[in-house]
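> Here is a sequence with its predicted model. Questions after.
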Amino acid sequence: MPIYMDFHDLPDGVSAKHVAEMHQADLEIEHKYNCRGLTYWCDEKRQTAFCLIEAPNQQAVLDLHQNSHGAVPQRIIEVNDTIVESFLGRIEDPKKSKNTSLNIINDPAFRTIMVVKLKHKVLRTSSYDILNAAIRGYTTSIKTLTSEFHGRLVRQESNTFLISFDSVTDAMQCGVKIQEVHNCVITPDLEFKIGISGGVPVAKSEGLFEDTIKISDYLSDIVNGDFSITEDVRDLYEGENQNISIPENKAIRVLSSTDVDFMTHLMAYTESAWSQTTTNVNDFEESLGFSKSKLYRTMMHLVGKPPNIFLREYRLNKALGLLEKQRSNISEIAYQTGFSSPAYFSKCFHKKYGILPSNMYTS
């Protein structure tokens, strides 16, 4: 049977004890709806609760809540239990505390999400072995530090790491240590970037923590700087550490909510239009509602690149991924990634990576 996670926006005054009573009410009649309540998370501070329920469909979840306690969730998504455990650490109720008849769980589902990315700046064949050895070393260090700072490695794809932390402080300290490891080793042909944001498992998107993951991914991908966090993460860090500021000497860039909104809109449009050969800077201006000069200034401030260079390098990065899989010929890849001709694509690729795309098949 599918597993669902729902989101409840709790009214003022509702405590963890009240949520525990609601959970117990669900368990008492769940058999009537062919459901099985697995566990829940309650955050008194943020006034939110999230239930994890095995059920035949979403309507069964709604009917169960409606008839057990009347608190209908604002949102329900289907989830994978393994992924839930990777992010949140459990998929069942924790053991009851001693000497209590009601299992009160005041355990927030809010998580701090870190994305670490390692990218080749150039593709010199002579340096492949050295870079790959360095990447293996970094991978070991990232996994070791993740465990040391109580994080959970949710996913590793290629040279991208997605990590979940219960504590903002643990995430920040882990990020600083990972950055220090990179700074101790000279790898000029390797780009090493970290992005950290925080959020809840069920929001606007369909996937678990999808909105938060996207922000962390963008921070570690397009923002000008090696270590970027959101303003919310900074504030939470200072709140956890008695208003002690983040380490200023670590070159950590903090993005305001305005910057995050722009970045999100920029990437939403880019991801929808990058493969079309007709897409150009004018389209970005129209989609984002910015004048040419304002878009240029904003892009240089946030990304460190003008719009035309940003779009070209985004396409080149997509092309690199296709070339590494070696499933299409160069002409096909050129057109698939929005370039007007294979010749122009090869020229741009060589300028950025130092080799022609045709050499990717022989390296």
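Yes, it's here.
> From here on, just use CA atoms for contacts and neighbour counts.
Will do.
> Give me the three-state assignment for the residue nearest in space to the middle of the chain.
Most central in the chain under CA atoms, centre = their mean is I213, positioned 1.7 Å from the mean C-alpha point. Secondary structure state of I213, per DSSP: H, G, I helix; E, B strand; the rest coil, is helix.
> which residues sit in contact with it?
Taking CA atoms under 8 Å, 6 or more residues apart in numbering as the criterion, I213 is in contact with 113, 115, 197.
> now Q336
S275.
> how close does the closest residue to I91 other than its chain neighbours sit to L52?
Using CA to CA, 6 or more residues apart in numbering and skipping residues adjacent in sequence, the residue nearest I91 is E85, 5.7 Å away. Computed as CA to CA, to the nearest Å, the E85 to L52 distance reads 11 Å.
> Would you confirm that L255 contacts E231?
Yes. Between L255 and E231 there is a contact under CA atoms under 8 Å: 5.6 Å.
> Just to be sure, K119 is in a strand?
Yes. With three-state DSSP as the criterion, K119 is part of a strand.
> where's the closest residue to N34 other than its chain neighbours relative to E206, distance?
Excluding its sequence neighbours, the residue lying closest to N34 (CA to CA, 6+ apart) is A55, at 6.4 Å. Distance of A55 to E206, computed by CA to CA: 17 Å.
> okay, now the one to match up with it:
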Amino acid sequence: MPIYMDRHEIPDEIKPEHVARMHQEDLKVQHLYGCRGITYWCDSERHTAFCLIEAPNKEAIQRMHNHAHGTLPHHIIEVDTRVVESFLGRIEDPEKSANSELNIIDDPAFRVIMVLHTAEHLHRMEANQLSIFSQKFHRSIAKSIRHFEGSIVQENDKVYLVSFRSVTNAVLCALKILENFKYLFPKVESEFQRLQIGIASGTPVTDQEEIFHESVTKAYQMAEFVKDQIVITTAVKAQYENENRNAIIDPVCIRVLTPNEEIFLGALLSFARKHWNGPKFNIGLMSKMLGYSRSQLYRKIRKLTGKAPNTFIREYRLNKALELLRHQKGNISEIAFESGFSSAPYFTKCFQSTFHILPS
């Protein structure tokens, strides 16, 4: 049977003890609806609770909760328990005290999400140099993540997705990784020394259909498209300074996106995803759809990405083309036209200029 996670918004007066009793009531009637309550997370500070339940469908979960205590979840998503454990660290109840009749779980599901994104140039070196570099690079990252108590959710040669309980640990880990990276290979050309990190925070179930969707999406967007090497949201900045009363985020080392910049980045990339391979993926349509003048759009994109709008558009298309080439979705001419380029020779010229290698 599928596994689901639901989200409950709990009133201020409801304490972890009340949530534990509600969970017990669920367990008493779960068999009537073919469900099996696995565990839950309760966050008394943010007034949320999240239940992990095996069930035939979402409706069975709603009926079980309604029968047990009348409190319906605000949203339910299907999840993979391996992914849940990677993000949250457990998929079963913590061990209860021997002296306690009720297993009260006051364990927040709030997490800080870090995405580490390496430049394409890292994968353009000679094979022997790449092998040596990759081994040291990945060992260094894994060591830093363990030191700062992070949990690797996903990883490959290009991207790490990491979950932290502590904002402080996430920020310090990012700084340490960047410090190690800069001095790992001092003789490597500066264009190879590109590493970008995005940090966002949030809870596992929002109004989307994937676990930690909003915070993961924000972290990916910041790591991949914002020009600065470490980028965090305004919420992460506030949480860091709340955890460290006498500390502030150094703007020289870390870029903090304003709420308006976060909204603009999301809107820009949503537009790009819809129109990237169409003939009207240009500044004119972008300006019209996003509601800015050409000059405003130029300034905003330049400040955020470090690129002019035309360069952003071209490189967005080239990165999509690179994905198509990697997955062998066609020959070079087919992928050139699929990516919105008017000719294969021009596509090849742009590709080589950006990635320092021929598409072939």
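All right, it came through fine. Because the structure is a prediction, the values reported are computed rather than measured.
> Superpose the two chains and report the TM-score.
TM-score for the superposed pair, counting by TM-score structural alignment, normalised by the length of structure 2: 0.95. Supporting figures: 356 aligned residues with a CA RMSD of 1.6 Å.
> Looking at the contacts of I213 of structure 1, which one is closest to L316 of structure 1?
V115 (21.2 Å; CA to CA).
> Please name the residues that touch the closest residue to that closest one other than its chain neighbours.
For V115 of structure 1, ignoring the flanking residues on the chain, the nearest one in space by CA to CA, 6+ apart is L162 at 4.8 Å. For L162 of structure 1, the contact set (CA under 8 Å, 6+ apart) comprises 113-116, 153-156.
> Emit the ChimeraX select command for whichever of these are buried.
A single ChimeraX command selects the buried members of those (16 or more other CA atoms under 10 Å):
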select :113,114,115,116,153,154
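> of the contacts of L162 of structure 1, which stay in contact in structure 2?
Contacts conserved in structure 2 for these, using both residues aligned by TM-score structural alignment, their matches' CA atoms under 8 Å: 113-116, 153-156.
> got JSON lines for those, with secondary structure and distance to Q179 of structure 1 too?
Output for the kept ones among the contacts of L162 of structure 1, formatted as JSON lines (DSSP: H, G, I helix; E, B strand; the rest coil; distance: CA to CA, whole Å):
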{"residue": "I113", "secondary structure": "strand", "distance to Q179 of structure 1": "16"}
{"residue": "M114", "secondary structure": "strand", "distance to Q179 of structure 1": "13"}
{"residue": "V115", "secondary structure": "strand", "distance to Q179 of structure 1": "12"}
{"residue": "V116", "secondary structure": "strand", "distance to Q179 of structure 1": "10"}
{"residue": "L153", "secondary structure": "strand", "distance to Q179 of structure 1": "17"}
{"residue": "V154", "secondary structure": "strand", "distance to Q179 of structure 1": "20"}
{"residue": "R155", "secondary structure": "strand", "distance to Q179 of structure 1": "19"}
{"residue": "Q156", "secondary structure": "strand", "distance to Q179 of structure 1": "18"}
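> can you give me the strands in structure 1?
3-9, 36-43, 48-54, 75-79, 111-120, 152-157, 160-165, 190-199, 227-230, 253-255 (DSSP state E).
> that older thread, can you name the two of the kept ones among the contacts of L162 of structure 1 that sit furthest apart?
I113 and Q156 (13.5 Å).
> just to revisit the earlier point, from the contacts of I213 of structure 1, which is closest to W274 of structure 1?
V115 (22.7 Å).
> ok, that closest one - contacts?
160-163, 194-196, 213, 216-217, 220.
> picking up where we left off before, how much space is there between the residue nearest to V115 of structure 1 and A109 of structure 1?
17 Å.
> and if you look at E238 of structure 1?
Counting by CA to CA, the gap from E238 of structure 1 to A109 of structure 1 is 20 Å.
> what about these two, which has more around it?
Between E238 of structure 1 and A109, A109 has the larger neighbour count (other CA atoms under 10 Å), namely 21 against 16.
> nearest spatial neighbour of that one, skipping sequence neighbours?
Closest to A109 of structure 1 by CA to CA, 6+ apart is W41, at 5.6 Å.
> Tell me who's in contact with A272 of structure 2.
Here A272 of structure 2 is in contact with 281, 313, 316 (CA under 8 Å, 6+ apart).
> give me that answer again for 10 Å
266, 278, 281-282, 286, 312-313, 316-317 (CA atoms under 10 Å, 6 or more residues apart in numbering).
> Determine which two of these are furthest apart.
Every pair of those checked by CA to CA; the farthest is G266 and G278, at 19.5 Å.
> ok so, going back, just to confirm, what residue in structure 2 is aligned with the residue nearest to the centre of structure 1?
Alignment note (TM-score structural alignment): I213 of structure 1 maps to V216 of structure 2.
> From Q154 of structure 2, how far off is its match?
In terms of CA to CA, V216 of structure 2 sits 11 Å off from Q154 of structure 2.
> Can you work out which residues contact both of those two?
115, 161-163.
> Distance to L27 of structure 2 added to those residues, as TSV?
Shown next, in TSV, are the shared contacts of V216 and Q154 of structure 2 (distance: CA to CA, whole Å):
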residue	distance to L27 of structure 2
V115	37
L161	34
V162	33
S163	30
